[in-house]
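Q: Predicted model, plus sequence, below.
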Amino acid sequence: MRVELFVPCFVDQLYPETAFNTIKLLEKSGCEVFYNSSQTCCGQPAYNAGYWEQAKETGNKFLTDFSETDYIVAPSASCVGMVKSGYNDLFTNTTLHNKCRNIQANIFELSDFLVNVLKKDYFGAELEGKAVYHDSCSGLRECKIKEEPRLLLSKVHGLEMVKMKETDMCCGFGGTFSVKFDAISSAMAEQKVNNALEQGAEYVISTDLSCLMHLQGYIDKNEIPLKTMHLADVLANGWLESSEY
């Protein structure tokens, strides 16, 4: 199966290892991964800030850079959610309407694709410790994923998943929200981190590096013994050479 990889701009610039681990997971699942190096941003920052014309210009390039027929997979529920939902505001009843709808039907967040399209839930991953899962706003509400990441994590050797209260509450990032309303944003991060610590968690895992970046910033500033990890990095961790998958 040919799959086109969408690497969000902040993943490319700040967390490239997550992109490489996404490729490893897809290839281990039998996919042929294609990466168009001319791709850039999906337009979400401009869209969320109210600059829809600029977002439309960026989105136009996105629709040009990706195919209408191949599956498109990204390690970011937030960016996939932008394409699936935000593009309705930008491209409905335009000359790109039909192409946009085709791409919207073919783009998937990583865990959704692995579980629901490829029917894969075990990769021989290992991670010792106790972890909580954070439902990102975009993952839960735009991509409609909830059980998929948890199923994948339940098959990781050595990892104890515990339920965190208010797991579906926002972490406080929200893009420019964290800049414009930094006090509220920091308080929300503090609440999320405290909820994880209450469960004795050593890791906070999610499908969105934007959330994890925000939480890790709070964790580092306050020297808290907690680590954030993207789902792809967990699933590619400590692979057993003899494992069946």
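A: Thanks, I have the structure now. Residues are numbered from 1 along each chain as shown.

Q: Please count neighbours and contacts with C-alpha atoms only from this point.
A: Noted.

Q: ok, so what distance separates the spatially most distant residue from the centre of the chain from Q39?
A: In terms of distance from the mean C-alpha position of the chain, T95 ranks first, at 29.4 Å (CA atoms, centre = their mean). The gap separating T95 from Q39 is 21 Å, by CA to CA, to the nearest Å.

Q: now do K144
A: 25 Å.

Q: so what's Y133 up against?
A: R150, M161, V162, K163, M164, T167, V204, I205, S206 (CA atoms under 8 Å, 6 or more residues apart in numbering).

Q: Among the residues you listed, which lie within helices?
A: The helices, defined by DSSP state H, take in R150 from the contacts of Y133.

Q: which one of the contacts of Y133 is nearest V179?
A: The shortest approach to V179 among the contacts of Y133 belongs to S206, at 21.7 Å (CA to CA).

Q: Can you report how many residues neighbour that closest one?
A: For S206, the tally of surrounding residues (other CA atoms under 10 Å) stands at 25.

Q: And for T18?
A: Look at T18: counted by other CA under 10 Å, it has 22 neighbours.

Q: show me the contacts for the spatially most central residue of the chain.
A: Most central in the chain under CA atoms, centre = their mean is S76, positioned 2.4 Å from the mean C-alpha point. S76 sits next to P8, E109, L110, T207, D208, L209 when contact means CA under 8 Å, 6+ apart.

Q: could I get these as CSV with neighbour count, secondary structure and distance to D70?
A: Below are the contacts of S76 laid out as CSV (neighbours: other CA atoms under 10 Å; DSSP: H, G, I helix; E, B strand; the rest coil; distance: CA to CA, whole Å):
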residue, neighbour count, secondary structure, distance to D70
P8, 23, coil, 18
E109, 24, strand, 14
L110, 24, helix, 15
T207, 27, coil, 22
D208, 24, coil, 23
L209, 26, helix, 25
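
Q: what about versus this one:
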Amino acid sequence: MSDLFYDAAPNATRVAPPLPTPRQYPAKPQQVYLFGTCVVDLFFPEAGLDAIRLLEREGLRVHFPQEQTCCGQPAYTSGYTEEARKVARAQLALFANDWPVVVPSGSCAGMLRHHYPELFKDEPETLAQVKALAERTFELAEFLLHVCQVELQDQGEPVQVALHTSCSARREMNTHLHGRALLAQLQRVERVEHDHESECCGFGGTFSVRMPDISGAMVRDKTRALQDSGAAQVISADCGCLMNINGSLELQDSPLRGQHLASFLWQRTGGRP
């Protein structure tokens, strides 16, 4: 949903890029950046900390530039290109070293990897830097799976979970495939299928603000399917979706709740309870 928006701004239509092609993964580095995302920073800080813990456990030194802010996606998908470019330019200066940039959000990772080059296509003096950043940007689950090649050892009790991935993360970063593969390594975790799995939860960034009735209907469909699945917990790699889904579940007085994949993996493999 977040890849195609119509707004009051002129020429606001944004069309999703082509499906991602298979990429060549580098050897595991010694140092990485974490791009924490604004939603993680403000609403799910434990997910960012658990992402760092997972990476550090793999022997990596994690750098977190304190000045980082939003990736610029809300402005970009609403048609405010110049404002998005200003936000993106500020991030470019913070990730200057040639280290991978790991992002605990498929939609934000997709913004850096696929949309930053579009933002700066008319600035040849900046485009090379932008493309280099895009090539070394990885969503967290993707990085753990294909670069770190983690082998997870489950230490939790048997549980059934449902996996939700944001619609843009599915299209741009294959986050659903990476999340499924990591959960499959946990011997006592059963991932249950649920209806509406590939459908948007209704958040869609500014969409949920501009069209609250439609957004509300969509998240009710999503949460109904999650509750009907029989899962005891919802897992997602995108905190915007988690915020929307958890809010709807709370309004329904449902005991079901969602948790970021990073926190779930950390807890299941020996981290904090």
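A: Looks like it came in fine. A quick note: this is a predicted structure, and the numbers were derived from the prediction, not measured.

Q: still on that earlier bit, among the contacts of Y133 of structure 1, which one sits closest to F34 of structure 1?
A: Distance ranking of these against F34 of structure 1, using CA to CA, places S206 first at 24.5 Å.

Q: Show me what the closest one aligns to in structure 2.
A: Alignment note: S206 of structure 1 maps to S236 in structure 2; criterion TM-score structural alignment.

Q: any idea how far K86 of structure 2 is from its match?
A: Noted for S236 of structure 2: a distance of 29 Å to K86 of structure 2, by CA to CA.

Q: and what of F120 of structure 2?
A: From F120 of structure 2 across to K86 of structure 2, the span is 11 Å (CA to CA).

Q: Name the residue in those two with the higher neighbour count.
A: F120 (19 against 12).

Q: my read: the more buried one touches Q129, true?
A: No. F120 of structure 2 is not in contact with Q129 according to CA atoms under 8 Å; the separation is 9.8 Å.

Q: shared neighbours of those two, which are they?
A: The overlap between the contact sets of F120 of structure 2 and Q129 (CA under 8 Å, 6+ apart) is empty.

Q: correct me, but V162 of structure 1 touches A196?
A: No. The pair V162 of structure 1 / A196 is not scored as a contact, 9.1 Å apart, by CA under 8 Å.

Q: what about the longest helix in structure 1?
A: Max-length helix for structure 1 by DSSP H is helix 182-198.

Q: before we move on, the earlier item: of the contacts of S76 of structure 1, which are reproduced in structure 2?
A: For the contacts of S76 of structure 1, the aligned pairs still in contact in structure 2 (both residues aligned by TM-score structural alignment, their matches' CA atoms under 8 Å) are P8, E109, L110, T207, D208, L209.

Q: Can you tell me which of those residues lies closest to K119 of structure 1?
A: L110 (12.1 Å).

Q: returning to what we had before: which among the contacts of Y133 of structure 1 gets closest to G81 of structure 1?
A: S206 (14.9 Å).

Q: hey, where'd the strands end up in structure 1?
A: Assignment of strands within structure 1 using DSSP state E yields the ranges 2-5, 32-34, 71-74, 107-109, 126-133, 157-161, 203-206, 227-230.

Q: matching residues in structure 2 for the second one?
A: In this case it means strand 32-34 of structure 1. Mapping strand 32-34 of structure 1 onto structure 2 (TM-score structural alignment) gives residues 61-63.

Q: for that stretch, which positions count as buried?
A: V62 (16 or more other CA atoms under 10 Å).

Q: do stretch 22-31 of structure 1 as well
A: Those would be T22, I23, K24, L25, L26, S29, C31, for stretch 22-31 of structure 1 by 16+ other CA under 10 Å.

Q: repeat for stretch 50-60 of structure 1
A: Residues of stretch 50-60 of structure 1 classed as buried: W52, A55, K56, T58, G59, N60 (neighbour count, 16+ other CA under 10 Å).

Q: Give me the contacts around that stretch.
A: So stretch 50-60 of structure 1 is in contact with C41, C42, G43, Q44, P45, A46, Y47, Y87, L90, F91, going by CA under 8 Å, 6+ apart.

Q: Next: stretch 145-160 of structure 1.
A: Outside stretch 145-160 of structure 1, the residues within contact range by CA under 8 Å, 6+ apart are 111-112, 115, 121-131, 133, 135, 139-140, 161, 207, 231, 235.

Q: Of those residues, grab the buried ones for ChimeraX.
A: The buried residues among the contacts of stretch 145-160 of structure 1 can be selected in ChimeraX (16+ other CA under 10 Å) with this line:
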select :111,112,115,121,122,123,124,125,126,127,130,131,133,135,139,140,161,207,231,235
